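**Student:** Have a look; sequence and predicted model below, questions after that.
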Amino acid sequence: MNSSLILFNILNPPVLFFFLGMLAIFLKSDLEIPQPLPKLFSLYLLLAIGFKGGYELTESGINPEIALTLLAAIFMACAIPIYSFFVLKLKLDTYNAAAISATYGSISAVTFITAQSFLKALNISSGGHMVAALALMESPAIIVGILLVRVFTKTSTNAQEEFAWVEVLREAFLNGSVFLLIGSVIIGILSGKPGWDKLHPFTQDIFYGVLAFFLLDMGIVAAQRIKELRRTDSFLIVFSVFISVANAVFGITLAKIIGISQGNALLFAVLCASASYIAVPAAMRMNVPEANPSLYISMALALTFPFNIIIGIPLYFNIIKVMGL
């Protein structure tokens, strides 16, 4: 792999702020981002990328490549939790295997945004429909993860009857991040260029400043979570990196079959390789309380997230170039 790509990515200001946040914890600084600012930053980033994606969709329209990409996104969001589950079942019980597999079947919006920043710095274009792929990939993993629990655990008839599928579907499709992202895409489509011109200073001009603040907070949280990994089996540490690379390679292979562009292929690979540390953990805590949150949250946030934004993005881009996309 071209080491200059890794260095180029690491020297990206938002990524450097992520390191600064981690360094603050390691050096026992009292630096912190006061609540509820991190939540506000997260909502802003979702609104901004959703709105931009909707606007770009109005400019490009829907073509066969876009339709195939969106179908591929749904397929990967369902397939990743299934094969991940059977790998994890080699070492874990059904509840933890299902929760972790759902976490890796879903996506990290911030990893996606960091990949967009990487492409922009390289002057490589990508399509707004990839934001729609992002939205489509967040929820299916939650449903698949819960279905895996239902299929592979023996439960009583009464427990099955009491299981609230309405609440599961509500959590999967109407949780705050999914709702805001999809809503922002729709608003971007409906408002078109006039809306884009009005909101451009808000959704674009301050975007990377907010991203830098958010990644600073993520660095703080990730460093705090690393402490919890000391109690984690080495199998899970290896899995958190291996499955990201494997998922990315599967995604890139599918992208080559479909014939999508280089920039879109990277974003698709990153979506396949990332893991959710917000939406899925919230759903798993509610619907699979038997699973240990310190496992799936720590793996996604303290291992997979840093790996992807530091090494993964340039690694996947290099694989894409080797495969001739």
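**Tutor:** Arrived safely, thanks for sending.
**Student:** going forward, measure contacts and count neighbours with C-alpha atoms only.
**Tutor:** Will do.
**Student:** what are the ranges of the helices in the stretch 1-150 of the chain?
**Tutor:** Assigned by DSSP state H, counting those that start in this stretch, the stretch 1-150 of the chain shows helices spanning 3-10, 13-26, 37-60, 64-88, 94-105, 109-121, 129-138, 140-152.
**Student:** now the fifth one and helix 129-138, what's the angle there?
**Tutor:** The directions of helix 94-105 and helix 129-138 differ by 170 degrees, with axes from the mean of the first three to the mean of the last three CA atoms, to 10 degrees as the criterion.
**Student:** So what angle separates the directions of helix 94-105 and helix 64-88?
**Tutor:** 150 degrees.
**Student:** how distant is helix 94-105 from the center of its chain?
**Tutor:** In terms of CA atoms, centre = their mean, to the nearest Å, the centre of helix 94-105 is set 15 Å apart from its chain centre.
**Student:** what's that helix packed up against?
**Tutor:** helix 64-88, helix 140-152, helix 279-287, helix 293-298 (3 or more CA pairs under 8 Å, 6 or more residues apart in numbering; DSSP states H and E).
**Student:** mind checking which of these is nearest residue 211?
**Tutor:** With CA to CA as the criterion, residue 211 lies closest to helix 279-287 of the helices and strands packed on helix 94-105, at 18.9 Å.
**Student:** Give me the angle between that closest one and helix 129-138.
**Tutor:** Using the same axes, to 10 degrees, helix 279-287 lies at 20 degrees relative to helix 129-138.
**Student:** What residues of helix 279-287 count as buried?
**Tutor:** Under the neighbour-count criterion of 16 or more other CA atoms under 10 Å, helix 279-287 has 279, 280, 281, 282, 283, 284, 287 buried.
**Student:** and here's the other structure:
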Amino acid sequence: MDFLSDFLTGFVKQLQSPTLGFLIGGMVAASLGSRLAIPDAVYKFIVFMLLMKVGLTGGQEIRNANLVEMLLPALFAVVTGILIVFLGRYTLCKLPHVKMEDGLATAGLFGAVSGSTFAAALTLLETEQIPYEAWSAALYPFMDIPALVTAIVLASIYTNKQEYRSKREYYGEQGIVAEGYPSKQPERVKVWPIVQESLQGSALSALLLGLVLGLATQPESVYTTFYDPLFRGLLSVLMLIMGMEAWARLNELRKVAHWYTVYSVVAPLFHGLIAFGFGMIAHYLTGFSLGGVVVLAVMAASSSDISGPPTLRAGIPAANPSAYIGASTAVGTPVAIALAIPLYIGLAQALTGGG
């Protein structure tokens, strides 16, 4: 009963959180036909600022962290991000009416990390006075970047195979050889150029730049006076924008496939439980705090709203944004914030009480 009570209390708190509130506010405004619009240049600036802040936070925390203690949780973050994409590849992408590119982009978005959900979780952990490692914020890029890159690589491999099959059917066995293609198998996809191009994209570049600057320089003064104070305000504006876009994509999402809605409800909870399990392994082996376990689980339960959409638009241009953004923002983010966060905090509190 205590667990259920804690869960319901956390659920109500999350419904009242500004992160979810601004997201829902944007959806309501769009549903009422509001002409409210945020210029694209402002949106790009907000995304850049948020990514720089996340990168600077991670870099500073890594610099000040005990790298031995951080090693196993960071490894689990990488494994979780990649695993989520492969799970999507062999579940969502196999469902009826789900195109491979759309499914992989969706899985990539769910494997990456939501800055808004992440911030909401840290706020609630502090409210509940649940301790967690300061460097746990640095786990963000360890899950985010591998998930996005894995999704882009898998999509590129699939696209390459499809192009080969189309040309083989068009030219025939002999004709395709004359065109410079091998007769038995498509040309091997070179993974590193894809990875390099992904990392050079504007979103991941900003995240990596902040990470390097936080790690190699002393940015505390500009961080505390500029980036950190602006973070929550800019995040609220981003959530408003994402809410309006989510509503616009929601009707289109219904036309794509109903399986996206099912995936968006189930995936955050399932992915978070996987990461919670990994976190508990780190807890017993290295003393990783239960608060840190919650942070890892929430990152896995979230779906990217900052780095993911622009990275996937560039990396998987054939994917339909209505599918992956609609699934993530319209359904996945509310589920992660309202259900997943109180669930994992409740689990951590139950384990603490049990210990």
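**Tutor:** Looks like it came in fine. Just so we're clear, the structure is a prediction, and the values are computed from it rather than from any experiment.
**Student:** Got a TM-score for the two of them?
**Tutor:** These two chains, once laid on top of each other, score a TM-score of 0.86 by TM-score structural alignment, normalised by the length of the first structure; 322 aligned residues with a CA RMSD of 2.8 Å.
**Student:** Now distance to residue 229 of the first structure too, for the helices and strands packed on helix 94-105 of the first structure, in JSON lines please.
**Tutor:** Conversion of these to JSON lines gives the following (distance: least, CA to CA, whole Å):
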{"stretch": "helix 64-88", "distance to residue 229 of the first structure": "17"}
{"stretch": "helix 140-152", "distance to residue 229 of the first structure": "23"}
{"stretch": "helix 279-287", "distance to residue 229 of the first structure": "17"}
{"stretch": "helix 293-298", "distance to residue 229 of the first structure": "7"}
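**Student:** Ok, which of these comes nearest residue 310 of the first structure?
**Tutor:** helix 293-298 (17.2 Å).
**Student:** what packs against that closest one?
**Tutor:** helix 94-105, helix 207-226, helix 279-287.
**Student:** can you pull out the strands in the stretch 151-300 of the first structure?
**Tutor:** Counting by DSSP state E, counting those that start in this stretch, the stretch 151-300 of the first structure yields no residue ranges for strands.
**Student:** tell me the helices in the stretch 151-300 of the second structure, going along the chain?
**Tutor:** 191-199, 202-216, 220-222, 228-256, 259-286, 290-301.
**Student:** Trace residue 32 of the second structure over to the first structure, please.
**Tutor:** In the first structure, the residue paired with residue 32 of the second structure is residue 27, using TM-score structural alignment.
**Student:** what's the answer for residue 337 of the second structure, then?
**Tutor:** Per TM-score structural alignment, residue 337 of the second structure is aligned with residue 309.
**Student:** Which of the three states applies to its match?
**Tutor:** helix (DSSP: H, G, I helix; E, B strand; the rest coil).
**Student:** That one: how many residues sit nearby?
**Tutor:** 25 (other CA atoms under 10 Å).
**Student:** thought residue 294 of the first structure was touching residue 226?
**Tutor:** No. Residue 294 of the first structure lies out of contact with residue 226 (CA atoms under 8 Å); the separation is 10.5 Å.
**Student:** So the two - more neighbours on which side?
**Tutor:** residue 226 (17 against 14).
**Student:** can you tell me how far residue 317 of the first structure sits from residue 2 of the first structure?
**Tutor:** Distance, residue 317 of the first structure to residue 2 of the first structure, by CA to CA, to the nearest Å: 10 Å.
**Student:** So between the two, which is more surrounded?
**Tutor:** Set side by side, residue 317 of the first structure and residue 2 show more neighbours around residue 317, with 26 against 10, by other CA under 10 Å.
**Student:** which residues sit in contact with that one?
**Tutor:** Residue 317 of the first structure sits next to residue 266 when contact means CA atoms under 8 Å, 6 or more residues apart in numbering.
**Student:** For residue 218 of the first structure, see how far away it is.
**Tutor:** Counting by CA to CA, the gap from residue 317 of the first structure to residue 218 of the first structure is 23 Å.
**Student:** ditto for residue 71 of the first structure
**Tutor:** 31 Å.
**Student:** Ok, residue 251 of the first structure next?
**Tutor:** From residue 251 of the first structure over to residue 218 of the first structure (counting by CA to CA), the distance is 26 Å.
**Student:** ditto for residue 45 of the first structure
**Tutor:** Distance from residue 45 of the first structure to residue 218 of the first structure, by CA to CA: 14 Å.
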